[in-house]
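>>> Pasted the sequence and its predicted model underneath.
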Amino acid sequence: MQYKLLGRSGLKVSELCLGTMGFGPGQAWSIDKAASFAILEKFAEAGGNFLDTANRYTNGESEKIIGEFIARDRDQFVVATKYSLYDNTTNVNASGNNRKNMMRSVDASLKRLNTDFIDLLYLHIWDSLTPVDEVMRGLDDLVRMGKVNYIGISDTPAWVIAQANTMAELMGWSKFVGLQVEYSLLQRAPERELLPMAKNFGLTLLPWAPLAGGALTGKYLKGDPGRIKEGSKRLNERSVAITQEVMAIAEEIGVEPAHVALRWTMQQGISCIPIAGATKLHQLEQNLGVLNVQLSPEQLGRLDKVSAIDMGFPGEFFKEDGVRLANFGGFYDRVEKR
């Protein structure tokens, strides 16, 4: 296991993050404490220290399990959790990005995690209601109180994040260090705005569903129905073609398809730590194999080609020869790119 700095901070985290959404009873697909502990033990033995959860995962049971596990050596682990999603349906302010919900949700998470502080707190999903300054001032207050060490953001438009981090810099408030979004070979839409924004602000990219719910492992093409629904975009013609290319490259280099799909996210020219969830020990063991895999430029090119998306405006506009000529005076190919 190698370690990366999280965004523009000095926090050192493992190059793979363990997703724990399935830890705890309550869902048909989730697992009990004993099975969760086995996965956590294996991850820790491999050098993993970065754990991802949220207040809503298995109705708070995920946080409780993690809290019990890390109690043996709290400072060994970097625990990320999230606020925003509801934890009851009787209080109109028990959800959303507002300060009231932020404070009550964090206090509840601290109790479930049985800890005095959260290493990384994410805003989970943008609610399009709460002013940016209310969010950033509240998050900075949590850092100043010592309840939170670092802040991140998930599932939010790029312009909102850019506004928030710029405001925080001007005001001397804590800034986001990590961006969590759905990103994989089957979901490349974040490349239009979110990834360039993250790279500009020095945010670490933390993709959720980097294996597209298991689709990129090839299991659905091998007859395993899993939890995927009929008509899912993860089984359409484009997704099948991408998965087949992943499987072909995996066979060529003698690794698992999951390794190819995960490594692709890690070789996109931006600091990236995929969040790999597991509800079975063999899934974690398989995912850990990515640490010893590298893809060649030729292999990356094949994957990029089969999964390419329309970048829309202005992304496609910037690629036009006439625009590049006008902007660079014929020197585009001879100028270093950031």
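Sure, I can see it.

>>> going forward, measure contacts between C-alpha atoms and count neighbours the same way
OK.

>>> Same question for stretch 236-251: list its buried residues.
Across stretch 236-251, burial judged by 16 or more other C-alpha atoms under 10 Å covers S239, V240, I242, T243, Q244, E245, V246, M247, I249, A250.

>>> Serialize those to TSV and add fields for secondary structure and distance to A209.
Converted to TSV, these look like this (DSSP: H, G, I helix; E, B strand; the rest coil; distance: C-alpha to C-alpha, whole Å):
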residue	secondary structure	distance to A209
S239	helix	14
V240	helix	17
I242	helix	15
T243	helix	14
Q244	helix	18
E245	helix	18
V246	helix	16
M247	helix	18
I249	helix	20
A250	helix	19
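
>>> tell me which of those is nearest to M1?
Closest approach to M1 among the buried residues of stretch 236-251 (C-alpha to C-alpha): A250, at 21.1 Å.

>>> The closest one touches A261, doesn't it?
No - A250 lies out of contact with A261 (C-alpha atoms under 8 Å); the separation is 9.2 Å.

>>> how close does the nearest residue to I65 once chain neighbours are set aside get to S62?
Counting by C-alpha to C-alpha, 6 or more residues apart in numbering, K33 is the residue found nearest to I65 once chain neighbours are left out, at 6.4 Å. The spacing between K33 and S62, counted by C-alpha to C-alpha, to the nearest Å, is 9 Å.

>>> and the two? which has more neighbours close in?
S62 (28 against 18; other C-alpha atoms under 10 Å).

>>> so what's that one closest to, chain neighbours aside?
Nearest to S62 is F23, by C-alpha to C-alpha, 6+ apart, at 4.8 Å.

>>> Which residues lie in contact with the one you found in this structure?
S30, I31, D32, K33, S36, Y57, T58, E61, S62, I65, T279 (C-alpha atoms under 8 Å, 6 or more residues apart in numbering).

>>> Out of those residues, which comes closest to Q267?
The nearest member of these to Q267, counting by C-alpha to C-alpha, is T279 at 25.9 Å.

>>> Got another one to weigh against that:
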Amino acid sequence: MSMDRYYLLGRSGLRVSPLSLGTMTFGKDGPYGGAWGSTDATSRALFDRYLEAGGNFIDTADYYTAGTSETLLGKFIEERGVRDRVVLASKYSYNSTTPGDPNAGGNGRKNMMRAVEASLRRLRTDYIDLYLLHTWDRITPAEEVVRTFDDLVRAGKIRYAGLSDVPAWYAARAQTWAEAHALTPIINLQLQYSLVERSLEPEFVPLAQTLGMGITAWSPLGMGLLSGRYKPSEGRPQGEGRLTSAVGGEHLGLFNERNWGLVATLEKVAKELGRDMSQVALNWVAAQPGVGSVIIGASSLKQLDGNLAALDFTIPAGLRQQLEEVSAPAVPFPHGMFSNPYQLNMHGNAAVGDKPAGYTSPVFTGLAPTVG
């Protein structure tokens, strides 16, 4: 993999970089910006460096730094004249501007229409390439979300639609409803995925592969636990990352025996490869089935350069197996029943397998498949 090789996102013709620039830290406003946001100058430097490396996929949301992330991106994109080059993704769901107004948040049609207009103004553009529901609100029917996405595509305000942080059944309902009624399909699922957090594998990966949705992985470094700042060989918890703050690793439940064993193995594998721990962790996610792009964030050019170099090598099968064994999550019910010996018994102990590789081909053979 490399930054100058672009992948189709889901079952679509949209080509994106294997690493996406996450801009949650662009700006100092809002509850998170004040804690770890970047200045305008640093944000601009990160944006420029990402483009210079060949990246084209930029992720933001109206909630990030209370809208400042979108405002800065709009300014940077306009000043560089790269609107047609970049694939700009933004999200809606959260009420960060109008406390007390129940319709200024959530996933409903009224809020989506309001939010997209506000994002377009901040981003200084007349369309958003990929627009996502940010987080499931537990209320709005999937049919309403899909119909509104379709209206926005027809109006030319967005090009593609996606879902972030929703249950698998909800994503399946949305996609099948879109297919059944010839509406704009969902091409992207944005989900947390890392060696620390692998719970999406039993449901979301086959869902994405079957229904044509490319996964974009957020927090691929496990909230920073896999960044290399926390090394069991040097004592735990050590490092200057946010996980050692008052609201950190202990509060998030990250500092536990399972994760320290994982970090220790990652440290060992990284040393054997002569790579940073963060690069190995990013490389692992980028090569996983179903993943179309990995969202990376950075607070400095040095950190961004290190992340961008995460695609320059391949993890040997033996070392990859070590990482997967130490990070393997418990198999949730009923998935344990979908493997041997249950399957052998079901098929009369006859050998039954999948078709060989190459039996089916990607839609666009000039590029690597998006999923699978």
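Here it is on my side, so go on. All values derive from a computational prediction rather than experimental measurement.

>>> Overlay them and tell me the TM-score.
Put the two chains on top of each other and the TM-score (TM-score structural alignment, normalised by the length of structure 1) is 0.96; 338 aligned residues with a C-alpha RMSD of 1.6 Å.

>>> which residues do K33 and S62 of structure 1 both contact?
Counting by C-alpha under 8 Å, 6+ apart, the residues touching both K33 of structure 1 and S62 are F23, G24.

>>> where do the helices sit along the stretch 101-250 of structure 2?
Secondary structure of the stretch 101-250 of structure 2 by DSSP state H, counting those that start in this stretch: the helices cover 109-123, 142-154, 168-180, 204-211, 249-252.

>>> got these as JSON lines, with distance to F333 of structure 2 and mean neighbour count columns?
Listed next are the helices of the stretch 101-250 of structure 2 as JSON lines, based on distance: least, C-alpha to C-alpha, whole Å; neighbours: other C-alpha atoms under 10 Å:
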{"stretch": "helix 109-123", "distance to F333 of structure 2": "35", "mean neighbour count": "18"}
{"stretch": "helix 142-154", "distance to F333 of structure 2": "25", "mean neighbour count": "19"}
{"stretch": "helix 168-180", "distance to F333 of structure 2": "15", "mean neighbour count": "17"}
{"stretch": "helix 204-211", "distance to F333 of structure 2": "15", "mean neighbour count": "19"}
{"stretch": "helix 249-252", "distance to F333 of structure 2": "25", "mean neighbour count": "14"}
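
>>> Identify whichever of those lies nearest to W136 of structure 2.
Across the helices of the stretch 101-250 of structure 2, the minimum distance to W136 of structure 2, taken as C-alpha to C-alpha, is reached by helix 168-180, at 8.7 Å.

>>> what's near enough to touch the aligned partner of V145 of structure 2 in structure 1?
Counting by TM-score structural alignment, V145 of structure 2 corresponds to V135 in structure 1. Taking C-alpha under 8 Å, 6+ apart as the definition of contact, the neighbours of V135 of structure 1 are N97, N98, R99.

>>> number of nearby residues for the counterpart of A89 of structure 2 in structure 1?
Using TM-score structural alignment as the criterion, A89 of structure 2 maps onto A80 of structure 1. Number of residues near A80 of structure 1 (other C-alpha under 10 Å) recorded here: 22.

>>> Now do the contacts for A80 of structure 1.
So A80 of structure 1 contacts F50, L51, D52, T53, A54, I118, D119, L120, L121, Y122 (C-alpha under 8 Å, 6+ apart).

>>> how close does the aligned residue in structure 2 for D155 of structure 1 get to E203 of structure 2?
When structure 2 is aligned by TM-score structural alignment, D155 of structure 1 is paired with D165. Using C-alpha to C-alpha, one obtains 13 Å as the distance from D165 of structure 2 to E203 of structure 2.

>>> now do V153 of structure 2
For V153 of structure 2, the distance to E203 of structure 2 (C-alpha to C-alpha) stands at 28 Å.

>>> before we move on, what about L133 of structure 2?
L133 of structure 2 sits 19 Å away from E203 of structure 2 when distances are taken as C-alpha to C-alpha.

>>> Of those two, which one has the most company?
Remark: of L133 of structure 2 and E203, L133 carries more neighbours, 26 against 14, as counted by other C-alpha under 10 Å.

>>> Contact partners for the residue lying farthest from the centre of structure 2?
For structure 2, the residue at maximal distance from the C-alpha centroid (C-alpha atoms, centre = their mean) is G348, at 40.9 Å. Listed by C-alpha under 8 Å, 6+ apart, G348 of structure 2 has no contact partners.

>>> And for S278 of structure 2?
Contacts of S278 of structure 2 (C-alpha under 8 Å, 6+ apart): L221, L226, S227, G228, N307, A310.

>>> The third one against Q238, yeah?
No - counting by C-alpha under 8 Å, S227 of structure 2 does not reach Q238; the two are 11.8 Å apart.

>>> Those two - which one has more neighbours?
Set S227 of structure 2 next to Q238 and count neighbours by other C-alpha under 10 Å: S227 wins out with 23 against 15.

>>> Contacts only, for that one.
L221, M277, S278.

>>> Apply 6 Å and report the result again.
S227 of structure 2 makes contacts with L221, S278, as judged by C-alpha atoms under 6 Å, 6 or more residues apart in numbering.

>>> Which parts of structure 2 are strands?
With DSSP state E, the ranges of strands along structure 2 come out as 7-8, 15-16, 19-22, 57-59, 87-92, 128-133, 158-164, 186-192, 214-218, 291-296.

>>> What residues of stretch 22-42 of structure 1 count as buried?
For stretch 22-42 of structure 1, by 16+ other C-alpha under 10 Å, it's G22, F23, G24, S30, I31, D32, K33, A35, S36, F37, I39, L40.

>>> Can you give me every residue that contacts the closest residue to Y94 of structure 2 other than its chain neighbours?
In space, and not counting its chain neighbours, Y94 of structure 2 is closest to G105: 4.9 Å by C-alpha to C-alpha, 6+ apart. Counting by C-alpha under 6 Å, 6+ apart, G105 of structure 2 touches S93, Y94, N95, N111.

>>> and the first one, how far is that from L323 of structure 2?
The reference is to S93 of structure 2. Applying C-alpha to C-alpha to S93 of structure 2 and L323 of structure 2 gives a distance of 35 Å.

>>> just T148 of structure 2 next, same as before
Taking C-alpha to C-alpha, one finds T148 of structure 2 at 42 Å from L323 of structure 2.

>>> Pull the contacting residues for whatever residue of structure 2 lines up with A212 of structure 1.
By TM-score structural alignment, A212 of structure 1 lines up with G222 in structure 2. With contact set as C-alpha under 6 Å, 6+ apart, G222 of structure 2 has these partners: S194, V196.

>>> ok, 10 Å please
Under the criterion of C-alpha atoms under 10 Å, 6 or more residues apart in numbering, the contact list for G222 of structure 2 reads Q192, Y193, S194, L195, V196, E197, L254, N259, S278, A281.
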